[in-house]
Each structure stands twice: as C-alpha cells, then as structure tokens.
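A.B. asks: One predicted model, sequence on top.
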Amino acid sequence: MPLTSVKKNGKRRAGAPDTPAIQSLDRGLQILEAVGKSPEPVSLGQLAAMLGIDRSSAFRLAKTLKRRGFLTTPSAGRDYVLGSSVWRLSRQYDWSKMLARVAHEPLKTLAAQTHETAHLAVREGRKALFIDHVTTSHVISISGQTGELVPLYCTSHGKALLIDFEEQDLVDLLGPKPLKVYTKNTIQSIRSLAAECTSLREKGFATDESEYLEGVRCLAAPIRDRDGQVIASIGISAPAARFPREREREFAGLVVAVAAEIGELVGSLED
C-alpha cells in the first residue's frame, strides 16, 4: 500500500509543527488519514515508514489512538483500522447536518414571529454548538454565528440542553471547580445551576438574563425526540431593551411550540 513518507534528515519541512506536543498531534492525524484512506489494515511498519520515525514511536502513537477508540486491530490482529470513535464523530456530524435541514424552516418561522435572531444548537461536550441561525432586519441584532460554541451553564441554549440534568450529572460534566464568570449575573456554582435546572423543568424553557453577554436576553427550549430525550435546543436572542420581561410569556409560547414541531419532524424521520 503506498503511503506518503516524511523526510528523515531531521530538518523540519515547511509548515510542520515546531513543538513536541503539536508534532505528536500532527503525526496522530496523519495516522488517522492514512488508515482511513487505506483499503486494507495498515501495519505498524507502514505507519513508521510514513511518518519517518522508528517503530517504537509509531507504536506509542497508535497505542494512544487505540486507547481512545480512534484505531482498532480487528480479530486480534496487529494491523490497524479506524475505530468506533471515528464513526461516532462522523455520525454526530451527519446528525447535526440532518437536524439543521429539518429545523431550518421552523427556525425561519420563529425568527419571523418574534422579529429576533433565532438559533438552533446541540451539545458539544461542555459547550453548546450553534448549528444554524436566522437573523432579522433589525439594525441592532444578536447574531451568534453557526459553528460558534458557547458555555452551557450561562446561556439559554446551554441550560435548555441541560434541563434534565441532576446535580451529580452536572458535576460529572462540568467538574467541581467554580464556574467562569462572564457578567455579574453569571451562575457561579453547580448547586445553583442544579436548582435552576429543577425550576426550568417545571417551566419547559430556559432564559439567559445577561448572564453571558451584558445587555442581552435570550430564551430557549429543549427539542426532544420521541423518547423524551433532549437532542437539541432552539431559541431567540435580543438586546434586553427589546426583550422586556413582560414579553417572556409570549416569546416562550412561540419557542416551545416550534421546539415541539421540530421534535415531531425528527420523530417522523425515525419511522
């Protein structure tokens, strides 16, 4: 199997990493690319030749990738193929794209109904990831971009995604350390966040009272699959002056209704 090799003369090629940690990451990514492109399992010797390193160094890299599930050796063999972690990542990417397609029209409807920017988000580790958004014609609008990551604990989307979490679940996800403070309204402890999640479950939606960005109010609701599991969130963001508390009930009704609509659309795809 032809694999691209790296020069062994000790000179760093143009654009190559210049620190050991980054070099190891670069080599690990090269391994994944090579194994992914190969129609056959790839041997340790082939990996070492491709990277221009000795077999023991190649083995340590492959062992780390195998431990994390990115490589595996089928049937107790010694050669490598891509592992389950790669497939999980690819499914998550495909799932997010599918969800964005299904939810785009309801998202546009929500933006038109509220005249405010509407976002669709999924959980990505300890963050909420915006996978789609629709802006409005306001001169001043809140336009978080698709692909942007925001904290879970101090944004309406994040709290909607965490709405079913109990205190221990939150500790397991976010860790026991104090939470980073962004504004004077930011939640600062897991205990406070757990108490808010309990309250949010009763309301069915989450708010952000200028907890992440000063002068910005947001409202989001969880999107659930047919089993009741939270799979995403949808919501709106606006300058606080344009989103007084008196409008919370009105906006919440619209957001919750659109979240339910998207949940039904996703459920229909599972039939």
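C.D. replies: Sure thing, it's come through.
A.B. asks: all contacts plus neighbour counts: C-alpha atoms, from now on.
C.D. replies: Noted.
A.B. asks: Show me the helices in the stretch 1-150 of the chain, by range?
C.D. replies: Taking DSSP state H, counting those that start in this stretch to define them, one finds helices in the stretch 1-150 of the chain at 20-37, 44-51, 55-67, 84-114.
A.B. asks: Go through the ones you listed and name the closest to Pro222.
C.D. replies: The closest of those to Pro222 is helix 84-114. By CA to CA, the value is 13.0 Å.
A.B. asks: Remind me what the closest one packs against, helices and strands.
C.D. replies: With contacts defined as 3 or more CA pairs under 8 Å, 6 or more residues apart in numbering; DSSP states H and E, helix 84-114 has these neighbours: strand 117-124, strand 127-134, helix 248-269.
A.B. asks: Please tell me how far Val216 sits from His104.
C.D. replies: The gap separating Val216 from His104 is 23 Å, by CA to CA, to the nearest Å.
A.B. asks: residue contacts, Val134?
C.D. replies: Neighbour list for Val134: Leu107, Lys108, Ala111, Thr117, Ala118, His119 [criterion: CA atoms under 8 Å, 6 or more residues apart in numbering].
A.B. asks: Closest one to Ala34 out of these, please.
C.D. replies: When those are compared against Ala34 (criterion: CA to CA), the nearest one is His119, at 36.9 Å.
A.B. asks: I figured the closest one hits Ala221, correct?
C.D. replies: No. Using CA atoms under 8 Å, His119 is not in contact with Ala221, being 10.8 Å away.
A.B. asks: ok so, going back, of the contacts of Val134 - the most surrounded one?
C.D. replies: Among the contacts of Val134, Ala118 has the most neighbours (other CA atoms under 10 Å), with 30 neighbours.
A.B. asks: Skipping adjacent residues, who's closest to that one in space?
C.D. replies: Leaving aside its chain neighbours, Ala118 sits nearest to Ile236 (4.4 Å; criterion: CA to CA, 6 or more residues apart in numbering).
A.B. asks: Am I right that Ile223 is in a helix?
C.D. replies: No. Per DSSP: H, G, I helix; E, B strand; the rest coil, Ile223 lies outside any helix segment and is strand.
A.B. asks: Check it against this one:
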Amino acid sequence: MTRPASPTVTITAGAVVGDGAPASQTLDRGLRALELVAAAAEPMMTADVARTLGLHRSITYRMLRTLENRRLVDRDASGAWLPGAGLAVLATNVVPEVRSAAQPVLEALANDTAMTAFLVIRDHDEAVTVSVVEPRSAIAHVTYRPGKRHPVQRGAPGLALLAGATTGGDDGQPERPEVTQCRERGWAYSESEVLPGMKSVASPVLDDDGRCRAAVAVVFVGDHGLAALGARVVAAAAEVTHRARLMSRSLPTGPA
C-alpha cells in the first residue's frame, strides 16, 4: 500500500455571522481542528494540530478529546489523531441517492483499474471526498479517506466539479484551461496538485437538469494510458448519473 506524503494543509477562518467574529469561538476552533484532522494525509499528533491552528496544546487536546467522545476523531497506537467513524454517520444524508448510486460503480471502477476510486462533492470553494473504495487485488494503491478537502480550483476532482457546474469563469475568477478541456472531453487530469507525486483523473456527475451533483475520480501513481483511463472514468460517472436518476424516480412523491 502506498501512503502519500503529508500535504501542506491550510485552515481558513470558520464561518462568521455577517462580517463579525464566529458566533462561538470554541465551536469554531473545534470544527477547524476536525477539518484539519480529516484533511490530513496521515494521522496528526496533538502538537502538530495545535501548531497549525495557533492554539495552546492543552486547549487543542481538550477539543480533540471532546471530538473523540463523539466518535468524530480517533487515535492510532501512537496516539496520533485520525478521522473517526462518526464522520461517516454525519455524511449519510449528503447527496444520498448519488452516494448510493455511486457505491457499486466505484467498486467496479476501483477493481477494474486497480486504483482507489472516490466520489467528491462541492462545498462552496472546496471539493470534499464523501465515498472511497480501494481496489481488492492491487499490489499497491494510494490510500485516501472520506472527509478529505482541497480547494475546488485544484486537482482533477475540483476541475471536474467546475467543468460540470459552469460554462465560464467560476465566482468571477478566470477559468483554468483544464476546466474548459474537461468540459470538452468529459474528464480532467491533474498531477501533484493535491498530494505530492499523486495523479488523478475525474469526471462530473450530472442530474436531469444538467447540474453537477458530484464527480467520480481515481487517484494513482505511475504511468497509465490517460485516454483509456479518462474514458473509463467518464463511463463510470455516466453510470452514476443513470443510476441516480433511476433511484430518484423510484422514490415516493407523496402520501398514498
């Protein structure tokens, strides 16, 4: 199994009310700690979390213990912090029909390509991984975790989300040529934009109205035929779109 090197993680200020400070500074700090641990490529020690957030170590430890009590973070044998199982529970109702539709598709994609496959959604200016499937029989593959976040303007998943959502610049920013290329051919490619040395190919998942709901992606190392891989990821995204449409049409629309 290939474990990627830890990327530089940037934590931005928490949500604010109007133009003022966060409504709850304690909650804001706790959420920032949770975001940091969830986005890290490797488990983080308390001192590393405290240093990144600019907080005292004892304050950071108490916040992390509180998150641990809620099963939102966990600790490995060395005492380092990593995402907890409670995050999966919180994510259950995030685009549920798309996640359900994507699961078997991601499994087939991961095993066909011997790469880690994942589903990404957009959260404002970030791309967030909500589902991950690792290949069963690959000799080596990249480890990736749900909850990982990165700027939507970087990485193949983010580029695919932008390509599916817009026909021009996003939020007033000039559009990257890679976004336009993804819109034309159906898939995006990036290298070392999110994790050093890692490559990714992604394609947008659309709904009946043509809106981008998510993106299907694979992450890998080494050399692969990008055209064939891109076509395989595009086919997977199209299958997720089809399955999600069938699932949404089968849902009850009102009382009997």
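C.D. replies: Structure received. What you see is a predicted model; the values in this text were computed from it and never measured.
A.B. asks: just the helices and strands packed on helix 84-114 of the first structure: most buried one?
C.D. replies: Among these, strand 117-124 has the highest mean neighbour count (mean count of other CA atoms under 10 Å), at a mean of 25.
A.B. asks: Could you name the helices and strands sitting against that one?
C.D. replies: Using 3+ CA pairs under 8 Å, 6+ apart: strand 117-124 of the first structure touches helix 84-114, strand 127-134, helix 156-161, strand 230-239.
A.B. asks: Mind putting those into TSV with distance to Thr207 of the first structure?
C.D. replies: Listed next are these as TSV, based on distance: least, CA to CA, whole Å:
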stretch	distance to Thr207 of the first structure
helix 84-114	15
strand 127-134	14
helix 156-161	5
strand 230-239	9
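A.B. asks: between the ones you listed, which gets nearest to Glu211 of the first structure?
C.D. replies: Closest to Glu211 of the first structure of these is helix 156-161 (CA to CA; 9.1 Å).
A.B. asks: list the helices and strands that closest one packs on?
C.D. replies: Counting contacts by 3+ CA pairs under 8 Å, 6+ apart, helix 156-161 of the first structure packs against strand 117-124, strand 127-134, strand 206-209, strand 216-224, strand 230-239.
A.B. asks: between His119 and Ala221 of the first structure, what contacts are shared?
C.D. replies: The contact sets of His119 of the first structure and Ala221 overlap at Ile234, Gly235 (CA under 8 Å, 6+ apart).
A.B. asks: now the helices of the stretch 1-150 of the first structure in CSV, with distance to Ser192 of the first structure?
C.D. replies: Shown next, in CSV, are these (distance: least, CA to CA, whole Å):
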stretch, distance to Ser192 of the first structure
helix 20-37, 37
helix 44-51, 50
helix 55-67, 36
helix 84-114, 30
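A.B. asks: just the ones you listed: most buried one?
C.D. replies: With neighbours defined as mean count of other CA under 10 Å, the helices of the stretch 1-150 of the first structure peak in mean count at helix 44-51, which reaches a mean of 20.
A.B. asks: Can you give me the stretch of the second structure that that one aligns onto?
C.D. replies: Aligned using TM-score structural alignment, helix 44-51 of the first structure spans no residues in the second structure.
A.B. asks: tilt between that helix and helix 20-37?
C.D. replies: When axes from the mean of the first three to the mean of the last three CA atoms, to 10 degrees is applied, the directions of helix 44-51 of the first structure and helix 20-37 differ by 120 degrees.
A.B. asks: And helix 44-51 of the first structure, what does it pack against?
C.D. replies: Helices and strands touching helix 44-51 of the first structure, by 3+ CA pairs under 8 Å, 6+ apart, are helix 20-37, helix 55-67.
A.B. asks: Could you work out which of those helices reaches nearest to Ser199 of the first structure?
C.D. replies: Ser199 of the first structure lies closest, by CA to CA, to one member of these: helix 55-67, at 39.8 Å.
A.B. asks: quick one: contacts for the nearest residue to Gly45 of the first structure once chain neighbours are set aside?
C.D. replies: Closest residue to Gly45 of the first structure apart from its sequence neighbours, by CA to CA, 6+ apart: Arg55 at 6.4 Å. Taking CA under 8 Å, 6+ apart, we find Arg55 of the first structure in contact with Leu44, Gly45, Ala48.
A.B. asks: re earlier: could the helices and strands packed on helix 156-161 of the first structure go into CSV alongside distance to Leu161 of the first structure?
C.D. replies: Output for those, formatted as CSV (distance: least, CA to CA, whole Å):
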stretch, distance to Leu161 of the first structure
strand 117-124, 7
strand 127-134, 8
strand 206-209, 9
strand 216-224, 6
strand 230-239, 6
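A.B. asks: Relative to Ala100 of the first structure, which of those is closest?
C.D. replies: strand 127-134 (6.1 Å).
A.B. asks: Superpose on the second structure and give me the mean offset of that closest one.
C.D. replies: Once fitted to the second structure, strand 127-134 of the first structure is off its aligned match by 0.8 Å on average (mean CA distance after the TM-score superposition for the first structure).
A.B. asks: Find the residue at the geometric middle of the second structure.
C.D. replies: A centroid search over the second structure (CA atoms, centre = their mean) returns Thr129, at 1.8 Å, as the residue closest to the centre.
A.B. asks: separation between the equivalent of that one over in the first structure and Glu214 of the first structure?
C.D. replies: Superposed on the first structure with TM-score structural alignment, Thr129 of the second structure falls opposite Phe130. Between Phe130 of the first structure and Glu214 of the first structure the computed distance is 20 Å (CA to CA).
A.B. asks: Kindly report the same for Gly28 of the first structure.
C.D. replies: Counting by CA to CA - Gly28 of the first structure and Glu214 of the first structure are separated by 41 Å.
A.B. asks: ditto for Val230 of the first structure
C.D. replies: Val230 of the first structure is 28 Å from Glu214 of the first structure, where distance means CA to CA.
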